[in-house]
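J.: Pasting the sequence and the predicted model now:
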Amino acid sequence: MKVIVLGAGVVGINTAYYLQSQGHEVTVVDRQAQPGAETSFANGGQISVSHAEPWANPGAPLKVLQWLAKEDAPLLFRLRADLRQWLWGLSFMIECLPSRTRHNIAQMVRLGTYSRESLQALRAETGIDYEQRTQGILHFYTSAKEFDAAIGPTEQMRALGCDRRLISADEALALEPALRHIHPQLAGATYTAADESGNALMFTRKLASLCAERGVQFLMNHQITALRSAGGELDYVEAIDGEGRFTQLKADAYVLSLGSFSPLLAETAGLRLNIYPAKGYSVTMPVRDASLAHEVSLTDDEYKLVFSRLGDKLRIAGTAELNGYDRELNPVRCQAIVRRVEQLFPGAGDASQAQFWCGLRPATPSNVPYIGKSKLGRLYLNTGHGTLGWTHGCGSGRALADIVSGRKPEVDFAFTGQ
């Protein structure tokens, strides 16, 4: 079957890989010149099954209210005259109910575990290298209140098979000596030994090259402008190539993996996807003193930041700003990240050479992505992964390829269209 994958980020490329592996003729279409050039470009680097507690949880509404006026808040709703944002926000509030939070954690743990296993199998099969580290992920807490709030979700994750362990401040220090500067402030931590980290951009581009070697076609520099339907199914895709020429792309099946732009394209075919862009930031800086720099990938839940070691560089990423499709770097938010890094690991990185980046994460109110059949015939969805596109990329691509092929995926997940 001929399949067109719309989007060349980490999710789209994984989808193309698994579709091709199942014998399909695959074409990937993207507006950028290279794969992974948008949200996958400089993310936090974590393969984090343990990062399964959604933003929408019982404690979130009060925090959001407290953060509304703070320019450097970890989660900032910048209220706009934007109906899409308000509808998303109302859905977010519903997902904060305890029952919804428990349901969403279960979905993300199951998909995350399956995806991590799929990545490990892909790595063993292909020998792909992407500065990966398999030393686990350590969540640390400098607030006793935040640590106490993490106990319930951690226990639920363990019951679901994610071996996230509660550990003491001393145990955290033994696992990651770079935490010694803040050891007196540590209220506790959790550790998930099976979690990993790595360079998502390097992975995406190497996997794209492997796809091309195996026959996947790439139409880069193609701006997708509309999805056109007829008779209750997707008929063709409209696009403009790099030379400004209009083209129609036709296939037997189509996969929408355009991240935050997915709902805009879906609307052209009469579909509504409850996805809103959450602008996230990252800082990348060279290691200045290796003896002070972390080796284990870390998560600072209070400040919504993750820390990964990518070769001789430190990658710190996180926070979320709901401000439409604005992609302007906010220096206040950039410096807030640098300030936190210096508080935690003074002297570890060279902040004078810091590189700042922001990208639009495709967030659903529940943090659970759309994976599966759409209401429109021949159109499949693999989008809305929020902060976990790198974590869920392999698993969602593999599962979606099974669905397109008429097979039942091996993971227990609430797929769309099922």
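T.: That came through, no problem.

J.: rest of the way, CA atoms for contacts and neighbours
T.: OK.

J.: how far is stretch 183-192 from where the chain is centred?
T.: 25 Å (Cα atoms, centre = their mean, to the nearest Å).

J.: Which residue of this structure lies farthest from its centroid?
T.: Within the chain, the residue lying farthest from the chain centre (Cα atoms, centre = their mean) is Gly231, at 34.3 Å.

J.: Got another one to weigh against that:
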Amino acid sequence: MKVVVIGGGVVGITTAYYAARDGHEVTVFDRMSGPARETSFANAGEISPGYATPWASPDVPAKALKWLFMEHAPLILRLQSIDPAMVAWGLAMLRNCTPERYAANKAKMVRLATYSRDMLRALRTEEGIEYDQRSQGTLQIFRTQKQYETAARDMEVLQASGIDFELLDREGCCRAEPGLANAAELVSGGLRLPGDETGDCFKFTDALTKIAKARGVSFHWNTEVDALSEDKGVVSAQIGSQTIKADAFVLAGGSWSPRLAHQVGIRLPIYPVKGYSITLPIIDEINAPQSTLLDETFKVATTRLGNRVRVGGMAELAGFDRSLNPKRQRTLERSVFSLFPSLAETQERNFWCGHRPMTPDSVPFVCHSKHRNLWLNTGHGTLGWTMACGSARMIADKISGRQPETNIT
């Protein structure tokens, strides 16, 4: 079959790889100059099935009001950027903030993320890809006793999903991450998931692109799909004056997917939630993090990537704005240096931002559309790296007529 993948981030490239491995003729179109040049470029680097958690949780409405007035808030609403799409997305998210929907959505996310981690491990072994990966788990840090006590809700879902976890006191956190012994601020405890992994998403995607090309995948960079059209249930694409036809199109364009989907009568409730990161060279090896830490207070992840540390997080609702706000950098620094004061003395920061394609319930679209030859693989939010391999394997299975090993419907 002729398969066209629209999007060259980690989700699109893994989809192209698996489809080519199944023997299909695969072409990838992306408007950037190479793979993983947008949201996949400098994300937090965590592969965390257990922390695949919906943003829409029962306590979010109350927290969101408090965050609006915090200096280092994990959620930022740019009032001048409010538009109908943001309002509709926000209202849909609020409808998912019930205990029942939270539990159902988290179960779907954990199932897909766990399957995806297993697919990544198999792919890594088969292809021998190196991407600064580590398999030393994730530690969620609680700065207050209340955060420590409310971890019970997530532990119930983890237990039901068969995810290994450990609830740790301060001493246990320091055993897992020795660098925390010198933290400038007290840590009350933490929730550790030993089965989680870390890795550089850009390095992985770039390496997999070369492997996919060797398998026959054709890549067209600096090429934007201008439009999709539909005739009698069959979709085609327009690039300039050229009409592209295929047996299967896979829309994997992240936050830019809704525009194309809308042209063929599909409404995707995906909003571009802006996230930030900084990348620091490690100066003090002894007191540096060994894996990933999630700071529950600031919603910031600190991840070890070889001889670097990636610090990423926050959620800014500002449309497709790409400006780098120095206040967000200070929040990232506030989180990481309060935990690892002597991590880096250099002023090198590599400040970056990207737009995560968020759905109101945090569950991505990994499915067949209403059109015969159009598939959706988009809306992964903050978990594109975590869910990429599993989502791609599912789509490739469906295109090839196989029943996927897991599902999230």
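T.: Perfect, I can see it now. Because the structure is a prediction, the values reported are computed rather than measured.

J.: What value does the TM-score take for this pair?
T.: The TM-score (TM-score structural alignment, normalised by the length of the second structure) is 0.97; 408 aligned residues with a Cα RMSD of 1.3 Å.

J.: picking up where we left off before, distance-wise, check the residue farthest from the centre of the first structure relative to Arg378 of the first structure.
T.: Counting by Cα to Cα, to the nearest Å, the separation of Gly231 of the first structure from Arg378 of the first structure is 11 Å.

J.: Test my guess that Leu180 of the second structure contacts Cys173.
T.: Yes: if you go by Cα atoms under 8 Å, Leu180 of the second structure and Cys173 touch, sitting 7.4 Å apart.

J.: can you give me the helices in the stretch 251-400 of the second structure?
T.: For the stretch 251-400 of the second structure, the helices defined by DSSP state H, counting those that start in this stretch cover 257-262, 326-339, 384-399.

J.: ok, now the stretch 101-250 of the first structure?
T.: Using DSSP H, counting those that start in this stretch, helices in the stretch 101-250 of the first structure cover 144-159, 169-175, 200-213.

J.: among these, which is nearest His51 of the first structure?
T.: The minimum distance between His51 of the first structure and these falls on helix 144-159, with 9.7 Å, by Cα to Cα.

J.: after superposition, how close is the closest one to the second structure?
T.: For helix 144-159 of the first structure, the mean deviation from the second structure after alignment is 1.6 Å (mean Cα distance after the TM-score superposition for the first structure).

J.: Could you list every helix and strand in contact with that helix?
T.: The contact analysis (3 or more Cα pairs under 8 Å, 6 or more residues apart in numbering; DSSP states H and E) places helix 144-159 of the first structure against helix 98-126, strand 164-167, strand 188-192.

J.: Nearest to Phe140 of the first structure, out of these?
T.: Using Cα to Cα, the nearest of these to Phe140 of the first structure is strand 188-192, at 4.3 Å.

J.: and the closest one, which stretch of the second structure?
T.: Taking TM-score structural alignment as the measure, the second structure aligns residues 189-193 with strand 188-192 of the first structure.

J.: Compare the matching stretch with the first structure and give me the mean distance after superposition.
T.: Following the fit onto the first structure, the mean deviation recorded for stretch 189-193 of the second structure is 1.0 Å by mean Cα distance after the TM-score superposition for the first structure.

J.: Contacts for that stretch, please.
T.: Contact with stretch 189-193 of the second structure is made by 50, 137-143, 145, 148, 151, 163-173, as judged by Cα atoms under 8 Å, 6 or more residues apart in numbering.
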